[in-house]
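**Student:** Please find the sequence and the predicted model below.
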Amino acid sequence: MTDKPRLSRRSLLKASAAAATHVALSINAPFVRANKRPTLRVLGTHVTLQEEIRQRAQRELDIDIIFTPGGSSEVLQKASAAPESFDLYEQWSDSINVLWRAEAIQGIDTDRLDYWNEINNLSKTGYITPNAKIGAGDAPHTLLYLQADGTLGANPGPQISFLPYVHNTDSFGYDTRHIARGTPYQSESWGWLLDDAYRGRVALVNAPTIGIFDAALAAQAKGLMQFNDIGNMSRAEIDQLFNILIELKQKGHFCGLWNSVPESVKFFSEGRAVISSMFSPAVSALNGQNLPVIYAAPREGYRAWHGVMCLSANAEGHTKDAAYKFMNWWLSGWPGAFIARQGYYISNPQRARLHLSPDEWRYWYAGEETSTNLLNTKGNVAVRAGAVRSGGSYENRFSNVAVWNTVMDNYEYSLPRWHEFLLS
């Protein structure tokens, strides 16, 4: 980011005069400042901008909080074009390069983060265990730290581009009434999405930066093509992939593309789909409806994502202080436990553990059997007693990442091909 221009002498005098006037007014009317609560505007997606979270944070932090949730592409476009429209931005790590290049966000000082030392190595180094696969694409740690030359990179420094918090591994869900249950990391495969046996009952997520990787993993697993770097496809590879997808779509292979978690749930509950790209809360919701949908642990590895909380380039003063309070609150324990009940992880899980029951920790993090029914964030049964989380423990899942959500070099080129696929 560029340095701010120096103030001229005239500007400096005006600023000094304004400051003196502000001090005088504060002295004469102290009650005005004392009663004014800061307002924090948070722009992001429905994944984290949930009303229960807003109400709890607002009550505990004594600040007014406005959530503005939207679709991934919509909020990224708004944030990159208008940093004055938000104070904090919550989305995925694949948005970081876009926001940083647009100078829409500013660096976050790690010495103002209460739990920075508790954030685990997955977020800081890419390795949840020493022998883990980091995965292709933009692993979050490669975009985390501000470098001396103004770029983002993996070399540690005192400022970061985002607060690491919510993250997960994604795959696909399948209905065991129609598809025989597979073995995690052995027989379950992304290639199932393109298996002719399920023609007409396969769904994909309608998100260009996500769906393209699900499709690519499926095409490669099925032996239809190979990628030199699946996290950064060439134009020729993108063309080959979409030629495959369009041909399949024209043959009636896909029953549809979903735009939201509730819509993906509906695809299964109405019998439209038996296998689909899926997010964790959708599987929990379907299990809560007693539908036997399994969240696969593909032998090729997961598509992973990492949530990012970014500070607007325009945030300053009391608003900036409120933003740091909110960031610290997110890692304080309760929020991490709340999102664990949706199947998501937090970057300092040991603090969240204090707010989870022993069975909740065993199921969601340790990959062990729960002896009791577990509730989701709505208070409904999401996990039945005796269940073990598909894919196993937190460490197992993040040791098997095939690719991270990424904005590829040829992202702009892939967009019209994605829309061609939708319309074919």
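**Tutor:** Nice, thanks for sending it over.
**Student:** CA atoms for contacts and neighbours, from now on please.
**Tutor:** Will do.
**Student:** Okay, buried residues for stretch 40-50 please.
**Tutor:** For stretch 40-50, a neighbour-count test (16 or more other CA atoms under 10 Å) marks 40-49 as buried.
**Student:** I'd like to know which elements the longest helix belonging to the chain is packed against.
**Tutor:** The longest helix of the chain (DSSP state H) is helix 9-28. Identification of packing neighbours for helix 9-28 by 3 or more CA pairs under 8 Å, 6 or more residues apart in numbering; DSSP states H and E yields no helix or strand.
**Student:** Run the chain-centre distance for that helix.
**Tutor:** 43 Å (CA atoms, centre = their mean, to the nearest Å).
**Student:** Tell me the helix or strand right after it.
**Tutor:** Remark: after helix 9-28, the chain's next helix or strand is helix 30-34, criterion DSSP states H and E.
**Student:** Quick check: what element follows that next one along the chain?
**Tutor:** Downstream of helix 30-34, the first helix or strand assigned by DSSP H and E is strand 39-44.
**Student:** try this one side by side with the last:
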Amino acid sequence: MNRRTFLQHSGKIGAAALAAAAFPKLVKAKSKVTLKVVGTHVTLLEPIRKRAEQDLGITIEFHPAGDAEALLKASTDPAAFDIYEQWSNSIKVLWQAKTIQPIDTRRLTYWNEIGRLSKTGRISDQARHGLGDSPDKILFIQPDGGLGGEESHAISFLPYVHNVDSFGYNSAVVPKGVPYETESWGWLLDKRWRGKVAIVNAPEIGMLDLALAARAKGLMDFNDMGNMSREEVDQLFEIIIKFKRRGQFRGVWTSVPHSVDLMASGEVVIQSMFSPGVSALNGMGIPCVYAAPNEGYRAWHGVMCLSRDCVGERQEAAYAFMNWWLSGWPGAFIARQGYYISNPQRSKPFMSQAEWDYWYEGLPAAEPLAGTDGKISVQPGETRTGGSYLKRFENIAVWNTVMDTYEYILTKWNEFVLA
């Protein structure tokens, strides 16, 4: 992917504008306020909190939790947070619960730099759109108060970090596959790894991983995997509960550190994974490969939401924090754990050429690269599984989604976990 092509795909920011604003002047809040941020361990990292406090002149409290716990808090108690950070599958739940308020794009400094992926669901004309809740379907607030793809100044979330997820495997035990060819979601149900498989304990995410696995093994198919019927949900859970009772799964994990511990201890050799967990394991010397399944990835878009109770000076601070996230440094920081930002050219000046080439262009690492923890997670000559930003997002099977059968899925997921 050359520079001209990448600029086209990331918002067509002019080179002159980049040179002039590579290190933008950040607007500080007018008074000392405390901003409460609820989310997961993936983005609520201490270096991010400290840097934001330093740049913005406000006090920031991070309250990280597991996926389900964070979503429960945000959907039931808007007073518990000012900003909520998680995945796109949170949006329908929060919007229906009426615990978040519209975000005004006219108050977002870098709104026009956000790329087409976030606004249309496709990174290129050649890309799969992906089943389920692509970001464009849930981003814009429509005149009737619903969410949809018709552009407006009111949005339900700030599009910021995003990635494609798959499964990770310990290549010292599981034979290394060929990206986009032999690596398959079906490996999660392979009897060779019985008792050594773990799944993320998030119903709307873990279920999709298992649905992709069941389809890859030829055990069932779906009319629309992004919005399964009740009958399809029943059939899927009948299949995966049978596998669980045969001992296929070591268990479920609830946070990235938990997933790292499971593989580091040798309890599992293959599991649902998020990119920071893969990076951490490689930094520990454990050869964890992040698969590029031939069936396509499960994609997600990070959402930054504004509590309905966030008003006055706290709201001003919240907008400052949202703008800070797209100002360059944060995007470069999270690139080192394998995540992308929705206006990547803004972050490029904060990355070395070797970092940019490895994480965004999919080129071999020209030098040792450190993760967000400072440990070397990429050795010279290594290339990122799945290739470039463009290649990875052109191969989406399904987006993280809250389906019409969501409440029924919750009951079936509990049956699976307790089986």
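**Tutor:** Arrived safely, thanks for sending. What you are looking at is a predicted structure, and each value in this text was computed from that prediction instead of being measured.
**Student:** thinking again about what came up before, now, the most widely separated pair of the buried residues of stretch 40-50 of structure 1?
**Tutor:** Spanning the widest gap among the buried residues of stretch 40-50 of structure 1 are Leu40 and Val47, at 18.3 Å by CA to CA.
**Student:** Show me where the stretch 51-200 of structure 1 has its strands.
**Tutor:** Along the stretch 51-200 of structure 1, counting by DSSP state E, counting those that start in this stretch, strands occupy 64-69, 88-92, 105-106, 108-109, 145-146, 152-153, 159-160, 163-175.
**Student:** Most tightly packed of the ones you listed?
**Tutor:** Among those, ranked by average contacts under mean count of other CA atoms under 10 Å, first place goes to strand 88-92 (a mean of 26).
**Student:** which residues in structure 2 does stretch 131-143 of structure 1 align to?
**Tutor:** Aligned by TM-score structural alignment, stretch 131-143 of structure 1 falls on residues 126-138 of structure 2.
**Student:** Can you check the distance spanned by that stretch, start to finish?
**Tutor:** 22 Å (CA to CA, to the nearest Å).
**Student:** Longest helix of structure 2, counting residues only.
**Tutor:** In terms of residue count, the longest helix belonging to structure 2 (DSSP H) is helix 230-245.
**Student:** just checking, next helix/strand downstream of that one?
**Tutor:** strand 249-253.
**Student:** What span of structure 1 is that next one aligned with?
**Tutor:** Going by TM-score structural alignment: strand 249-253 of structure 2 matches residues 254-258.
**Student:** Which residue ranges of the stretch 301-424 of structure 1 form strands?
**Tutor:** Along the stretch 301-424 of structure 1, counting by DSSP E, counting those that start in this stretch, strands occupy 302-312, 374-375, 381-383, 401-404.
**Student:** Redo the ones you listed as CSV? Include mean neighbour count.
**Tutor:** Listed next are those as CSV, based on neighbours: other CA atoms under 10 Å:
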stretch, mean neighbour count
strand 302-312, 26
strand 374-375, 19
strand 381-383, 21
strand 401-404, 25
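**Student:** can you put those in CSV and add distance to Ala19 of structure 1?
**Tutor:** Converted to CSV, these look like this (distance: least, CA to CA, whole Å):
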stretch, distance to Ala19 of structure 1
strand 302-312, 24
strand 374-375, 53
strand 381-383, 56
strand 401-404, 47
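**Student:** before we move on, back to that, the longest helix of structure 1 corresponds to what range in structure 2?
**Tutor:** By TM-score structural alignment, helix 9-28 of structure 1 lines up with nothing in structure 2.
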